[in-house]
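Visitor: when you get a sec, could you give me coordinates for this:
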Amino acid sequence: MQRGSFVGNIAKDLKLDIKELSDLAARLTSRGRTQYFALDLNTGYIIVKEKIDREAICRQASQCLLNVDIIIGNSVKIYAFEIMIQDINDNSPTFHDEEIELKISESTTPGTRYLLQDAEDSDLGNNSLQSYQLSNSEYFTLNVQPGVGAVKYAELVLEKSLDREEQAVHRLILTATDGGDPVRSGTAQIHVIVLDANDNAPVFNQSVYKVEVLENVPIGTVVVTLNATDKDEGINSEITYLFRKITDKGSQIFQLNPKTGIISVVGDLDFEESEAYEMEVRASDGGGLSAICKVLIQVINLNDNIPELTVTSLFSPVAEDSPPGTAVALLDVHDRDSGESGRVTCFIKGSLPFELKKSTANYYSLLTNRNLDREEVSEYNITVTATDKGIPQLSTTKNFLLLILDKNDNPPIFDQSSYMVYVKENLPAGTSIYSTKATDLDWGQNSRITYSIIDDELSGASLSSYISINSETGVLYTIRSFDYEEFRDFQIQVKAEDGGSPTLSSNVTFKIFIVDQNDNYPVILYPSFPADGSTGVELVPRSCDPGSLVTKVIAVDADSGQNAWLSYILVTSTDPGLFTVGLHTGEIRTVRSFLDKHSVKQTLVVLVKDNGQLPLSSTVTVTIMVTDSIQDVLSDLSSISSPTDTESNLTQYLVIAVATISCLFFIFIIGLLAIKLHKWKESQLFESSSVNFSAVPTTQYVGVDGVKAFLQTYSKDLCLTTDSKKSQFTNPNSSHSNTLAVNQASQKQASLLFTEAIHLGNEDINLFQVSGFFEIFLTNFVQAYEESVSFQKIKALLEMLDLRSPAV
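Guide: Coordinates of the predicted model:
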């Protein structure tokens, strides 16, 4: 049949949809053979792909069947079918030798038969050899005898005696014909040479030789030795052995020694190619007489073929979320041996999440038997072993790599559940403070991590204005410098997000602690520099005892820890050795009793220093009047002026603050203060011409800065008594506090002073308290300016000073 010829409608026979065949990419496979057929996916027809020669495929087999499998797509459906190849008369009968030479003695009696060479026809049945014909001859006729099966033997029969002298050579034509339509034929020339008389033909000791031989015998092995004898003498008794009939394959495997009659192996025997070989041997003597025998060689099967294992389909990579039972490969297993030696079993080496399931006689499906996890195993090197049941057992292995396709099923994971980061204050913007790291067990884009900060607010501002993060590396950077005095710690949330679809993410908390640096000078709260024209003088009676408390220097430091530990040092004094300052309390006490030689006015310079690595310090000047009479004090007040060359930083801050504040507001405050001072002088100070200071404690401060009110908040053991004629200070066994809390807010001090003033009554208000209140207010104002707070904070301070109050 020509290429493209119709063989069968497989779609109709299997009841399959044409579209299903096309969509599933069905295909034909023929194991170990040429692909003679093809599947037309558009029609479902099986058509001839290559021209078929039945004789080349099946030789002399009575039935010629081709086994073909149809594999349908990834569903691994397999359909097996057989195609029978029908014989046609396409081969003519042929003779092995086109010329046949016969030597016949002239003494041969009529009726003697001479076996002729058989013709061969590869076709079967009626298409094979059917008859012989001989050309006309008066000496010879042809006798055709039936043989085994459909094989026929042709014999040349001598009809009348030969006379070599009359005719030495007779030429005949032998014609072999088959039964096909049309009839095919083949011819051979017969040359009959007339010889002198030879009346004895060779005789074999066996008419049929049957032997068995193992299929793995080495080349050169003797299979059988033929034996024929001739009773004649001389040349008529010399016997020569020749193959009379043998297949082409047999002639390549076996060899016959013409002198000895030994048949030996010269090629490779294979039971799977041919189980037996049949041949005929002719023994001829020197006189032209011959005899034939049949030789049957049976090949004994051995397990000499290793199983063949082929990966027909491999579905790699396979997704890690594939359910159990997913097909990952299709295996074709075949063993060319027969019987038990051809039965094959397959198994997988190792404990792998796969199993083999037999689909058909020769196909195995490799399936998953549990869930896969690429993060646990990213690829599998699968080894499949096929073993037959022969003795000894033979096996073969096949290795193939199966890749696992990643799915985004793992979120990023930080190396810690939370982080604590310590950052020094005043670091420049853009400084790297920490590098975080998250890992993702997935692969490729699914493991690509980007970092971001979950925005929130800190002190009314967005966290993104304080901290940023590199989205690729996870390094945290400062956007601006931090101030420990503004806030000491805060939290941020960092999110790590992978690049999968859908994306997965995780968050972690960073607790950021600001580490204090010594960047704030000590601030002197008391005594402060007079800013309202007052002298700021402490009064000490000459009769006070050594160790009496004169006053106390109070300072605070906005830093913390050891940076805020303050030390008080007496730098200079008018009369050295007369006063001492507590190193940690700031209390100024007398060392010894006062003498007449001691100056009434004592000026002390006190240094306040913090305990930072690079210590910062401030100084304050304390003026002390040693006297028992108020007239002496008043006479000296005019000569006392506020220091002009103080080294205190507070003076500089006050100048800056006053310069930047509205001039109109400042004039209003000073005017109000002048009016109150004027009223106080008229109503109380000058009503008494003599004041007894014998009971005045050593801690009182006389002047227009109102420190008396401040001292009332400092020591609640002090009491104030005022009448229309005199002012009396008493200190009944007071026990003073050693220190003032460093973090005591200045605003609270101002509020306490103001409350104390209201408590004294509208009529009995003391100017010392009012001026002290203003002093604390101005100190707070300077501090607010230094810390760059907003005007809302300044407004709050102003509201604390309620100018409408009757006390004011």
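
Visitor: contacts and neighbour counts: CA atoms only from here.
Guide: Fine.

Visitor: okay, helices next: where are they in the stretch 351-500 of the chain?
Guide: In the stretch 351-500 of the chain, no helices are defined using DSSP state H, counting those that start in this stretch.

Visitor: where exactly do the strands run in it?
Guide: 354-358, 363-368, 379-388, 395-405, 413-414, 418-424, 432-435, 438-439, 450-454, 457-458, 461-462, 467-469, 475-478, 489-497 (DSSP state E, counting those that start in this stretch).

Visitor: please generate a structure for the following sequence too, so the two can be compared:
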Amino acid sequence: MCITLPFYQAALSTSRREVCPDENGVCPVCAADRSVQFSENNTVGEVVANISVQSGVTLRFSKENSDNPFRLEGNQLVAARVFDYEEKTNYDVEITCIETATGSQLPLVIVVLLINVNDNPPVFDQNPYYVRVSEITPVGTSVGRFAATDLDKPSQLYYTLISKTNFFKLRSPTVPDLLVETVLDYDKVNNVQLVLYAQDTPLTAKDNTASFTGTTTILVTILDGDNRPPWFQPCTKHDVGGALVCQSAGYTGRVVLNEQETGVLPLKPGPLYAIDGDSGINEEIMYSFLSGNDAGLFEINPNTGNISMLKPANVLGNISLTVLE
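Guide: Predicted structure coming up:
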């Protein structure tokens, strides 16, 4: 036998999904699941929840709201618009059940929990990123982390780095730390362009799961490090084991025995002159004699490198001057 209770008794049964009759033989006049799950990106008119009502009972929303995202169609709660999880994750729908014969009313609340659907791409907060790295940065050093964000909040994002060189790499497909992979050389390459991709599904996924990708560019400027000595000019450049050196044949000059040369001592192939081997730094060169001037015959201008005689040479032979710059 099915017994219909008055509204004040039936209200006790709205906290769970009701069946008629329930375990107590009671038929609630108005009942529904207390909470329902509903996917975002739905179609308008899609059924959100079914409401069980007895004969002679009508439904209406407890509060009039012109912007109500739901509507009632008979005993069904349906979507009046397309929902977006990133905008709002849940709704409390307040409904009043009205018994037509007596006018008695029963409140009914359905909590609609939106299900998040993967519908947003990962996004980087900059495009491009600018990075400056010294050429003497050790291999394996991190020069920055470039993580993307995703409104869908997936448990993990996956990254791929694209480059025409092998100077940089990612720490791993899931950790977007940019690491120095090989020794850098300012004189060979001083600008590198990298493209970084972020994907919201595993890179090797083979199913038909929706997948979105975000992209950014990383522009790396390689700075000259202070790792080369000055180079006397002219010189011939050689690559020795990956290191660039510049070999000078030295300078020669002649003086007359027992005669003092006036002015700047003429040298071949040209005046004494050096440049900083680190062209990007180009520090000022200072000159001094390291050896060969024990007799004090010559002096050198510390700023220009010009050599002049202080007194005549009284010994016949070669004089070898070593200049430190």
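
Visitor: that older thread, JSON lines for the strands of the stretch 351-500 of structure 1, including distance to Ile624 of structure 1 and mean neighbour count?
Guide: Converted to JSON lines, the strands of the stretch 351-500 of structure 1 look like this (distance: least, Cα to Cα, whole Å; neighbours: other Cα atoms under 10 Å):
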{"stretch": "strand 354-358", "distance to Ile624 of structure 1": "99", "mean neighbour count": "18"}
{"stretch": "strand 363-368", "distance to Ile624 of structure 1": "99", "mean neighbour count": "21"}
{"stretch": "strand 379-388", "distance to Ile624 of structure 1": "91", "mean neighbour count": "18"}
{"stretch": "strand 395-405", "distance to Ile624 of structure 1": "89", "mean neighbour count": "16"}
{"stretch": "strand 413-414", "distance to Ile624 of structure 1": "66", "mean neighbour count": "18"}
{"stretch": "strand 418-424", "distance to Ile624 of structure 1": "43", "mean neighbour count": "15"}
{"stretch": "strand 432-435", "distance to Ile624 of structure 1": "52", "mean neighbour count": "16"}
{"stretch": "strand 438-439", "distance to Ile624 of structure 1": "67", "mean neighbour count": "18"}
{"stretch": "strand 450-454", "distance to Ile624 of structure 1": "60", "mean neighbour count": "18"}
{"stretch": "strand 457-458", "distance to Ile624 of structure 1": "48", "mean neighbour count": "14"}
{"stretch": "strand 461-462", "distance to Ile624 of structure 1": "49", "mean neighbour count": "11"}
{"stretch": "strand 467-469", "distance to Ile624 of structure 1": "53", "mean neighbour count": "20"}
{"stretch": "strand 475-478", "distance to Ile624 of structure 1": "51", "mean neighbour count": "19"}
{"stretch": "strand 489-497", "distance to Ile624 of structure 1": "44", "mean neighbour count": "19"}
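
Visitor: now distance to Ala38 of structure 1 too, for these, in JSON lines please.
Guide: Shown next, in JSON lines, are the strands of the stretch 351-500 of structure 1 (distance: least, Cα to Cα, whole Å):
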{"stretch": "strand 354-358", "distance to Ala38 of structure 1": "26"}
{"stretch": "strand 363-368", "distance to Ala38 of structure 1": "21"}
{"stretch": "strand 379-388", "distance to Ala38 of structure 1": "30"}
{"stretch": "strand 395-405", "distance to Ala38 of structure 1": "29"}
{"stretch": "strand 413-414", "distance to Ala38 of structure 1": "56"}
{"stretch": "strand 418-424", "distance to Ala38 of structure 1": "67"}
{"stretch": "strand 432-435", "distance to Ala38 of structure 1": "65"}
{"stretch": "strand 438-439", "distance to Ala38 of structure 1": "54"}
{"stretch": "strand 450-454", "distance to Ala38 of structure 1": "55"}
{"stretch": "strand 457-458", "distance to Ala38 of structure 1": "74"}
{"stretch": "strand 461-462", "distance to Ala38 of structure 1": "73"}
{"stretch": "strand 467-469", "distance to Ala38 of structure 1": "64"}
{"stretch": "strand 475-478", "distance to Ala38 of structure 1": "64"}
{"stretch": "strand 489-497", "distance to Ala38 of structure 1": "53"}
